[in-house]
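Undergrad: from the sequence below, what's the structure:
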Amino acid sequence: MREARGAAARRRRVAGALLVLSLVAAATGCQQSAGTGNTGTGRTAAPAPTRSPGYGTVFLGVDECSSFGRESFTEVPCTSEKAAARVLARHEGRVGGGQSCPAASDFVLHISEQKPAADEDGDGAVPQGYACMRNLEDPHPGDPGGGGGPRTVVGDCVYSAGRGEVRETSCAGGGATAPEFKVTRAVARRADCPASTALYVQLGGAKPVGCARPV
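TA: Next comes the predicted model:
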């Protein structure tokens, strides 16, 4: 068993060293339109993230934590003083075509697919995926009215970004752009929105229409 665990740890170190992360949907990065879903601005994290032995089989699995760096993210124990964010959900594939992150997510880490020529266990591949992250401490841009996060939820505020698009901004103000509308309700159809609705925002999920009023 000890030898098997050692081999597994070596495999995880190799896989972790190959993962390239990019930060998207930060506090001011969300983008919505009345007919399209969220997209976000991002930056590539380099050098590649690293991890220590003793973690699970999935890099940044659910309930694991990462540090923050100016150019990189590293998986660390959640009890470490370097821990900054926790994984709420972990999915394979691309964000656009995959499962939605939990509403409480503050940002998303994208993990690029890698196919090394050789590694210690010989599987030769690291699948593409993404981790839905929540900061361990304030601020939480993914909270209602927080001004960011990978999803727009009831309680969020937005402003017009032109071309039929809106972007999230803090409901409390103080950001680069003042809020213009607030999402007050999520419904299945536009017809279910109250008469005071001035803007429809796509939310996704079982109730994909957000009813927004001026603020």
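Undergrad: use CA for all of it now, contacts and neighbours both
TA: Noted.
Undergrad: let me see the ranges of the helices in this protein.
TA: Under the criterion DSSP state H, the chain carries helices at the ranges 2-17.
Undergrad: biggest strand in it by residues?
TA: Looking across the chain with DSSP state E, the single longest strand is strand 83-92.
Undergrad: how far off centre is that one?
TA: What separates the centre of strand 83-92 from the centre of its chain is 8 Å, taken as C-alpha atoms, centre = their mean, to the nearest Å.
Undergrad: now stretch 151-164
TA: 17 Å.
Undergrad: what residues of it count as buried?
TA: Buried residues in stretch 151-164, counted by 16 or more other C-alpha atoms under 10 Å: Arg151, Thr152, Val153, Val154, Gly155, Asp156, Cys157, Val158, Tyr159, Ser160.
Undergrad: now intersect those with the strands, please.
TA: Counting by DSSP E, those place Cys157, Val158, Tyr159, Ser160 in strands.
Undergrad: just put the residues you listed in a markdown table and tack on distance to Arg190.
TA: Formatted as a markdown table, those follow (distance: C-alpha to C-alpha, whole Å):
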| residue | distance to Arg190 |
| --- | --- |
| Cys157 | 18 |
| Val158 | 18 |
| Tyr159 | 19 |
| Ser160 | 19 |
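Undergrad: Proceed likewise with the subsequent sequence, for comparison:
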Amino acid sequence: MRERRAAGVRRMPAAPTSQALLYALLGAVLCGLLCGVLMTGCRGPGGRGPAAKSAAGSAAGDRATGYGAVFLAVDECSSFGTVGFTEVPCGGQRAAARVVAREDGRASSGPPCPATTDFVLHISERRPSADEDGDGTVPRGYACMRKLRPPHPGDPGGGGGPRTIVGDCVHDVGGGRVRETACDGGGERTPQFEVVEAVAVRADCPASTGLYVRLGGELPVGCARPL
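TA: Coordinates of the predicted model:
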């Protein structure tokens, strides 16, 4: 009679031999070496892989959206001096002044700068040191600048700035003309009058007024008293 196997009983597979284990180990080592070679081949020169390229592209994008997108736009900064100026990062060591207003055309015929402007940069159509689109030219215009650090000649009594405002002092230069000078006497000329009020017409000046100064703007008459 034939021998029958008990139901539900399965034979266990034979244990692997030492030779099979050795082959498996060698295969794993070769696979690791091959993967390392492939990964190295995906990197560019200097070990710059896809992640490094992505980071470099992001940095370039950040630079493109920083200073220089528009030449000397409002809140951007210029280097020292009013001749041969360049646009520079406001946090850099070369930054001297910030743009508080930017207008097209000539300053003589355009809107006046803010009252406490320290100086004006006149931007011509000639080739500047930097421009917004790299074509070597920028539209004619002017930028009203405020220095990043004191002293501020555009402040009341500071003795400078493109506009004469209330609180400024002037001295007579002859021919019915006056020129601004520092109220504290620190300028080249001694102050003779101080602008104490701005009005629409001369008749609105106080009785103590000794000189009328042209200010411009909505209240174009400056009432100056003798010092």
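Undergrad: sorry, back to before: superposed on structure 2, where does the longest strand of structure 1 end up, distance-wise?
TA: Comparing strand 83-92 of structure 1 with its match in structure 2 after superposition yields a mean distance of 0.5 Å (mean C-alpha distance after the TM-score superposition for structure 1).
Undergrad: what's the matching range in structure 2 for that strand?
TA: Counting by TM-score structural alignment, strand 83-92 of structure 1 pairs with residues 95-104 of structure 2.
Undergrad: contacts for that stretch next, please.
TA: Outside stretch 95-104 of structure 2, the residues that touch it by C-alpha atoms under 8 Å, 6 or more residues apart in numbering are 72-81, 88-90, 110-111, 113-114, 117, 139-149.
Undergrad: and if we set it to 10 Å?
TA: 71-81, 86-90, 110-114, 116-123, 139-149 (C-alpha atoms under 10 Å, 6 or more residues apart in numbering).
Undergrad: quick one: contacts for the spatially most central residue of structure 2?
TA: Nearest residue to the geometric centre of structure 2 (C-alpha atoms, centre = their mean): Glu76, 3.6 Å. Contact partners of Glu76 of structure 2, counting by C-alpha under 10 Å, 6+ apart, are 66-70, 87-90, 95, 97-100, 145.
Undergrad: now the buried members of those.
TA: Tyr67, Gly68, Val70, Glu87, Val88, Cys90, Ala95, Ala97, Arg98, Val99, Val100, Met145.
Undergrad: could you pull out the strands for structure 1?
TA: Assigned by DSSP E, the strands in structure 1 fall at 21-24, 30-33, 39-40, 42-45, 65-67, 75-76, 83-92, 107-111, 129-135, 157-162, 165-169, 181-187, 199-202, 209-214.
Undergrad: of all the ones you listed, which one is nearest Asp143 of structure 1?
TA: Nearest to Asp143 of structure 1 among those is strand 129-135 (9.9 Å), distances taken as C-alpha to C-alpha.
Undergrad: just tell me the aligned range of the closest one in structure 2.
TA: Counting by TM-score structural alignment, strand 129-135 of structure 1 falls onto residues 141-147 of structure 2.
Undergrad: from the chain's centre, how far out does that stretch sit?
TA: Distance, centroid of stretch 141-147 of structure 2 to centroid of chain: 13 Å (C-alpha atoms, centre = their mean).
Undergrad: mean shift between it and structure 1?
TA: With mean C-alpha distance after the TM-score superposition for structure 1, stretch 141-147 of structure 2 departs from structure 1 by a mean of 0.4 Å once superposed.
Undergrad: rewinding a little: can I get the strands of structure 1 in TSV with distance to Gly175 of structure 1?
TA: Written out in TSV, the entries for the strands of structure 1 read as follows (distance: least, C-alpha to C-alpha, whole Å):
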stretch	distance to Gly175 of structure 1
strand 21-24	18
strand 30-33	14
strand 39-40	17
strand 42-45	19
strand 65-67	25
strand 75-76	30
strand 83-92	23
strand 107-111	18
strand 129-135	19
strand 157-162	11
strand 165-169	7
strand 181-187	15
strand 199-202	21
strand 209-214	17
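Undergrad: I appreciate the help and will end here.
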